[in-house]
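Asker: The following block contains a protein sequence and its predicted model.
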Amino acid sequence: MSDTLTPEEFLAACTVGPAVLELRPDYRAELLVVEGLDAHAASSCADELIARAEACARELLAETPVDQLPHIAAWREAYRAFGAKPQRTRNSLEALTRRAEGGLPRVNALTDLYNAISVLHQIPLGGEDLDRYDGAAHLVRATGDEAFDTVSGGEDVVEHPDAGEVVWRDDAGVTCRRWNWRQGRRTALSDGATRALFIMGALGPVSDDALEAAGDELASSLASLGDGITVTRRTLGAA
């Protein structure tokens, strides 16, 4: 279990595999370990962030079709490079930006905050329960044998990624398929989560400074959920 590791030890053990960087040498991941969370806490800035994100989406899409927004277009190219069809399995940023134009879903302050920041900064962003991890997080190209627990037709099922698919995984199996398409159930954030791992992924159109700024806003926004929140960060990928 990841609770045997300090945040620094956990982040130091996380990796992006060389086969992934061969596919997209421009890829970077900003990882944040956040402790002291309360999913039931209210946030004074959640409503403001949601409103800003929805306005941002409307402004972006008034000028440019969603699939031609620079970072979304880059993710579509990345998906095609490992054999996925982006029109059928949309990366999380595209799916959320499409929804934001008509209104982002409201879940709780924690989820609302990171959904809004994903749209505002145009960066895919996922949150997971760190206490449900088995070992560190690794971004790899799948063999096709890895387990991925999900729901299909209302039933719990175990699926397997396609060989060569880019996935996040830990020692127990896949935690997120197709880079940033669908998260598994095992490590999903629950109402009782107090420690979380947030993963922000960037390709060429997003600069290192822009990725860091997105991480800064996520960290400062999460701090509004409680006085005891701490954030530890690490950037992986291209220099």
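Answerer: That came through, no problem. Numbering: from 1, shown residues only.

Asker: From here on, just use CA atoms for contacts and neighbour counts.
Answerer: Fine.

Asker: Now do the residue nearest to the spatial centre of the chain against Thr175, distance only.
Answerer: Nearest residue to the geometric centre of the chain (Cα atoms, centre = their mean): Gly126, 2.3 Å. Gly126 is 11 Å from Thr175, where distance means Cα to Cα, to the nearest Å.

Asker: that older thread, would you agree the residue nearest to the centre of the chain falls within a helix?
Answerer: No. Read with DSSP: H, G, I helix; E, B strand; the rest coil, Gly126 is strand and lies in no helix.

Asker: which other helices and strands contact the host helix or strand of Ala213?
Answerer: Element membership for Ala213, per DSSP states H and E: helix 208-222. Here helix 208-222 is seen to pack against strand 28-35, helix 109-121, strand 195-202 when contacts are counted using 3 or more Cα pairs under 8 Å, 6 or more residues apart in numbering; DSSP states H and E.

Asker: alright, now check it against this:
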Amino acid sequence: MSTSASHPGTTLEDWLAQATVAPEITALRPDYRALLIVAEGLVPGPSDEVSERLLAGAERTVTERYAEGSYEDDPHVLAWRDAFKAAGMKPKRTRPSADALLRRVPAGLPRINRLTDIYNAVSIAHAVPLGGEDLDHYRGVPRLARAVGDEEFVTTAGGEPVVESPEPGEPVWRDDLGVTCRRWNWRQCTRTQLTLSTTRAFFVLDALGAMDDAALAAAGDALVRGLVEASPGARTATRLVAA
């Protein structure tokens, strides 16, 4: 079995098994579940025919689904807005990631790179917050907790790298070096972002009660299918973390 670069000698399955969701997160939302997926043997690169077909198809699906209404009435979108409010965040100023993507569908989503486009396609098609990280830039194991407020979050402002800190109590994903995603699923750091050289990745699909386990599994399966289609021979491992 392949090993994790962040923990040499540790299989991907063992690495996933060490991921944690803190009790204060499940106390905030007992219905929260995280579907964690790692993939290796990925073929990185700019947006291409495969990623364009998947993302354009997802955009059509969303347009058809909400033809008689609005994505803003989607039960899972509403549930995530409630979760952000409960955690002390303003969901219209810092939107849950699926919410932010769905509102951009009418104008067309930006094409970023083939791996990011693939997971964005799954996110909008299934109305699920979904983020991807470069596993080779991860250090230690992933954990979701409420921030103390002194953690480091590496991002950019005005095109320049800056280091910020989350608000105390803010739900954050982190590793040994700092915060990898702020406000549950709002913004990812630059240190672990997927790039044109990423060959191993870690994905998080965030679900609340409005998305049942079967629907969450279907979203995870769609992501795996897309990754394997774009990278034949890619290997994946999956773990569901629930309260």
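Answerer: Received it, and whenever you're ready, just let me know what you need. Everything numeric here is computed off the predicted structure, so don't read it as measured data.

Asker: picking up where we left off before, in the second structure, what stretch matches the helix holding Ala213 of the first structure?
Answerer: On the second structure, the counterpart of helix 208-222 of the first structure by TM-score structural alignment is residues 213-227.

Asker: What sits closest to Leu69 of the first structure if chain neighbours are left out?
Answerer: Leu60 (7.8 Å; Cα to Cα, 6 or more residues apart in numbering).

Asker: cool, Arg103 of the second structure as well?
Answerer: Distances taken as Cα to Cα, 6+ apart put Tyr71 closest to Arg103 of the second structure, at 7.6 Å, once the chain neighbours are dropped.

Asker: what residue of the first structure matches up with the one you found?
Answerer: Alignment note (TM-score structural alignment): Tyr71 of the second structure maps to Val66 of the first structure.

Asker: For the second structure, just list every one of the helices.
Answerer: Per DSSP state H, the second structure carries helices over the ranges 12-17, 23-28, 49-65, 75-86, 97-102, 114-126, 213-230.

Asker: will you turn those helices into TSV that also has distance to Thr190 of the second structure?
Answerer: Output for the helices of the second structure, formatted as TSV (distance: least, Cα to Cα, whole Å):
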stretch	distance to Thr190 of the second structure
helix 12-17	22
helix 23-28	24
helix 49-65	22
helix 75-86	23
helix 97-102	16
helix 114-126	13
helix 213-230	22
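
Asker: Return the most buried member of these.
Answerer: helix 114-126 (a mean of 26; mean count of other Cα atoms under 10 Å).

Asker: and for that helix, what span of the first structure is it aligned with?
Answerer: Under TM-score structural alignment, the match for helix 114-126 of the second structure is residues 109-121.

Asker: I would like the residues contacting the matching stretch, please.
Answerer: 39-43, 46, 49-50, 52-54, 56-57, 93, 96-97, 100, 104-106, 124-127, 210, 214, 217-218, 221-222, 225 (Cα atoms under 8 Å, 6 or more residues apart in numbering).

Asker: Now that stretch on the second structure. Mean distance?
Answerer: Stretch 109-121 of the first structure: mean distance to aligned residues in the second structure after superposition is 1.1 Å, counting by mean Cα distance after the TM-score superposition for the first structure.

Asker: Pull the distance from that stretch to the chain's centre.
Answerer: Relative to its chain's centre, stretch 109-121 of the first structure lies at 11 Å (Cα atoms, centre = their mean, to the nearest Å).

Asker: Repeat that for stretch 183-203 of the first structure.
Answerer: Relative to its chain's centre, stretch 183-203 of the first structure lies at 7 Å (Cα atoms, centre = their mean).

Asker: Cool, thanks, talk later.
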